[in-house]
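Novice: The following comprises the amino acid sequence and a computationally predicted model.
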Amino acid sequence: MTRLALLQQSTAALRLYALVDGVQYRAQCGEPCTAREGFHSLFAGTPDAALAHAGPWLIDAEHVGARLVDTLAAMEQAVPAVSWLIAAQTLEGLAQLLQLNLDIELPDGRTALLRFWDPRVLVNLAEVLEPVQREKFFTHIHEWHLLHKGQRVWIGRQHAQA
């Protein structure tokens, strides 16, 4: 039984999403991520919209089918460009929630892009955020799975309290 199926026994609305780096997707799959059913750019509707092809894309595993999910799983093994989210929101709803975390304010008042779709950044982020920040960042995600140094790890709601 997969982790998603196990979790759906208590929360049926949970869905599986992949968060993918657009540049790596193109390099690995030979085609760009584009707005179509099951794909949503996190840069859509933001000042970075012109860079959507290179930015983060949220992909609904149910809508794109097993073949692409298998391709993404293979890509995850090859390059640090894929993480998996289990959440109850729709594709559009989850994308909007993730968009809220794209920009951070630096101590000097400048704004910076937070590349949390890169699994290497996400692991470090989870370790350095203060408890209140972790709660805010991860509260809408039931579980966030990724590879870290070749090992499967996950960050979940209960980790937001850690």
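Specialist: Looks like it came in fine.
Novice: From now on I want contacts and neighbour counts done on CA atoms only, so please keep to that.
Specialist: Noted.
Novice: quick one: secondary structure of residue 37?
Specialist: Assigned by DSSP: H, G, I helix; E, B strand; the rest coil, the conformation of residue 37 is coil.
Novice: Could you report the separation of the nearest residue to it once chain neighbours are set aside from residue 129?
Specialist: Once flanking residues are discounted, residue 37 sits nearest to residue 63: 6.9 Å by CA to CA, 6 or more residues apart in numbering. Separation of residue 63 from residue 129 (CA to CA, to the nearest Å): 33 Å.
Novice: And the helices in this structure, which stretches?
Specialist: Secondary structure of the chain by DSSP state H: the helices cover 3-8, 22-29, 61-64, 66-78, 91-99, 119-128, 131-138, 157-160.
Novice: which strands and helices sit next to the fourth one?
Specialist: The contact analysis (3 or more CA pairs under 8 Å, 6 or more residues apart in numbering; DSSP states H and E) places helix 66-78 against strand 82-87.
Novice: The strand it packs on versus helix 119-128: what angle between them?
Specialist: Using axes from the mean of the first three to the mean of the last three CA atoms, to 10 degrees, the inter-axis angle of strand 82-87 relative to helix 119-128 is 50 degrees.
Novice: neighbours of residue 66, just the number please.
Specialist: By other CA atoms under 10 Å, 11 other residues sit near residue 66.
Novice: Might one say that residue 121 is in contact with residue 115?
Specialist: Yes - counting by CA atoms under 8 Å, residue 121 touches residue 115, with 6.5 Å between them.
Novice: what about those two, which has more around it?
Specialist: Shown here are residue 121 and residue 115; by other CA under 10 Å, residue 115 has more neighbours (17 against 14).
Novice: Enumerate every residue touching that one.
Specialist: Taking CA atoms under 8 Å, 6 or more residues apart in numbering as the contact definition, residue 115 lies against 102, 121-122.
Novice: residue closest to the middle of this structure?
Specialist: The centroid of the chain falls nearest to residue 19 when counting by CA atoms, centre = their mean (3.4 Å).
Novice: got a list of what that residue touches?
Specialist: Contacts of residue 19 by CA under 8 Å, 6+ apart are 56-59, 82-85, 117.
Novice: Next up, a structure to set beside the first:
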Amino acid sequence: MFRYILLDSCQHPRFHQKLQQWNVLCRSLFEGHAEEALPEIAPLLIDVTTDGEATRKVTEETTRIGQLKPCVSVLESTLPLLSLTEHLAQFHLIEMPDGRSMLMRWYDTRILPVWLNVLTAEQRMFFTRNITRWTSIDRFGIEQEHVLPERDMTTPQALSFPLQLDEHQADQLFSAAEPDALIFELRKTIRAEIDRVPQHVLYPFVQKHWQMARLNGLSKTAEQLQLLMLALYSSGAFIEHPCITELFASLTARQQSFSYQFNTLPESVWSTGKPLWEHHTELLKEP
């Protein structure tokens, strides 16, 4: 049995240089693709099968990195390094329902659980073939074990590549990534404030209010960011203000644009609650 660490070095660039210094075997999942010339940001499959000082260094360092950024998995497989690299590299690109090809960063541990969940049974069986255990460190720095398909004596049917996703699969993947993209945009304007909120509070808060925005017909990123800004500055209490009820009702009736109505909201809406960065501990107790 072989043991590997999979590191998305886009989250921690140039880690391959450390591996070279430590004389540790690794391969890039970009091999065979246009991005092969970018080892500094490649997903790296690192062989840690053999015990020793180098393996200890790699394990300790990647664990530390994974607790800070969502980029580390640990795999056990019956395949040697080159064979497993070639297998996983097949999933570098996916084909969207409209026929476009897209780079699929499934090794980002924020995306990995959703990726495993949206695959069909056949796709999942083939993707995880010859992998006997898979754990990852999630966005909150907590180790998670992923349930792999039960194995039988039959060989998973080969798939055509790039892997084709249907509209439902594509929508689930995009939806899973959207809250993180919105947090990235919010940090451009209120980074100092947002960084005061623990990730295990911030992410579910943004996800909840992003879903609220979508349910009320706000599909544009700019509109969702406006609503999220209000939610953050009031710790979500803005929803209790009667003007918000009127705003959502008018959106349903399509009377006026959201941006126009948002910009005419009274100051009292913004003062319905304290900012999240001053008030986040109480939110953990809410259902």
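Specialist: Good, I have the coordinates. Here the structure is a predicted model, which means the values were calculated and not measured.
Novice: Please work out the TM-score for the two chains.
Specialist: TM-score for the superposed chains, counting by TM-score structural alignment, normalised by the length of the first structure: 0.78, backed by 143 aligned residues with a CA RMSD of 2.2 Å.
Novice: which position in the second structure aligns with residue 136 of the first structure?
Specialist: Counting by TM-score structural alignment, residue 136 of the first structure lines up with residue 126 in the second structure.
Novice: same thing with residue 107 of the first structure?
Specialist: Alignment note: residue 107 of the first structure maps to residue 97 in the second structure; criterion TM-score structural alignment.
Novice: correct me, but that match touches residue 164?
Specialist: Yes - Residue 97 of the second structure lies in contact with residue 164 (CA under 8 Å); the separation is 7.4 Å.
Novice: Excluding chain neighbours, give the residue nearest to whatever residue of the second structure lines up with the residue nearest to the centre of the first structure in space.
Specialist: In the second structure, residue 19 of the first structure lines up with residue 6, judged by TM-score structural alignment. In this structure, residue 6 of the second structure finds its nearest non-sequential neighbour in residue 45, 4.6 Å apart by CA to CA, 6+ apart.
Novice: ok, the one you found touching residue 28?
Specialist: Yes - between residue 45 of the second structure and residue 28 a contact is recorded at 6.2 Å, counting by CA under 8 Å.
Novice: Overlap of the contact sets of these two?
Specialist: Overlap of the contact sets of residue 45 of the second structure and residue 28 (by CA under 8 Å, 6+ apart) consists of residue 85.
Novice: who's in contact with the residue in the first structure sticking out farthest from the centre?
Specialist: Of all residues in the first structure, residue 108 has its C-alpha farthest from the mean position, at 27.7 Å, by CA atoms, centre = their mean. Shown in contact with residue 108 of the first structure (CA under 8 Å, 6+ apart): no residues.
Novice: starting at the chain centroid, how far to stretch 244-253 of the second structure?
Specialist: Here stretch 244-253 of the second structure is found 32 Å from its chain centre; the criterion is CA atoms, centre = their mean, to the nearest Å.
Novice: That stretch corresponds to what range in the first structure?
Specialist: By TM-score structural alignment, stretch 244-253 of the second structure lines up with nothing in the first structure.
Novice: conserved subset of the contacts of residue 115 of the first structure in the second structure?
Specialist: Retained in the second structure: 102, 121, out of these (criterion both residues aligned by TM-score structural alignment, their matches' CA atoms under 8 Å).
Novice: Would you reformat the contacts of residue 115 of the first structure as TSV and include distance to residue 72 of the first structure?
Specialist: TSV is the format used below for those (distance: CA to CA, whole Å):
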residue	distance to residue 72 of the first structure
102	22
121	19
122	18
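Novice: about what we covered before: just the closest of the contacts of residue 19 of the first structure to residue 145 of the first structure, please.
Specialist: residue 84 (4.9 Å; CA to CA).
Novice: Quick one: residues contacting that closest one.
Specialist: So residue 84 of the first structure contacts 16-19, 144-146 (CA under 8 Å, 6+ apart).
Novice: Determine which residue in the second structure is aligned with it, please.
Specialist: In the second structure, the residue equivalent to residue 84 of the first structure is residue 74, according to TM-score structural alignment.
Novice: Report the spatially closest residue to residue 23 of the first structure, excluding sequence-adjacent ones.
Specialist: Nearest residue to residue 23 of the first structure, sequence neighbours excluded (CA to CA, 6+ apart): residue 54, at 4.7 Å.
Novice: That neighbour corresponds to which position in the second structure?
Specialist: Aligned counterpart of residue 54 of the first structure in the second structure: residue 41 (TM-score structural alignment).
Novice: what about its match, neighbour count?
Specialist: 21.
Novice: Surely it is in contact with residue 10?
Specialist: Yes - Residue 41 of the second structure lies in contact with residue 10 (CA under 8 Å); the separation is 4.1 Å.
Novice: Just tell me what residue 117 of the first structure corresponds to in the second structure.
Specialist: Under the alignment by TM-score structural alignment, residue 117 of the first structure pairs with residue 107 in the second structure.
Novice: just to revisit the earlier point, now the second structure: which of the contacts of residue 19 of the first structure match?
Specialist: Counting by both residues aligned by TM-score structural alignment, their matches' CA under 8 Å, the members of those that carry over to the second structure are 56-59, 82-85, 117.
Novice: tell me which of those is nearest to residue 92 of the first structure?
Specialist: Distances from residue 92 of the first structure to these, taken by CA to CA, are shortest for residue 58, at 8.9 Å.
Novice: how about the closest one, what does it touch?
Specialist: Going by CA under 8 Å, 6+ apart, residue 58 of the first structure touches 17-20, 39-42, 91, 95.
Novice: Which of those fall within strands?
Specialist: The strands, defined by DSSP state E, take in 17-20, 39-41 from those.
Novice: most neighbours, which of those residues?
Specialist: Ranked by the number of neighbours (other CA under 10 Å), these place residue 41 first, at 29 neighbours.
Novice: Nice, that's everything, thank you.
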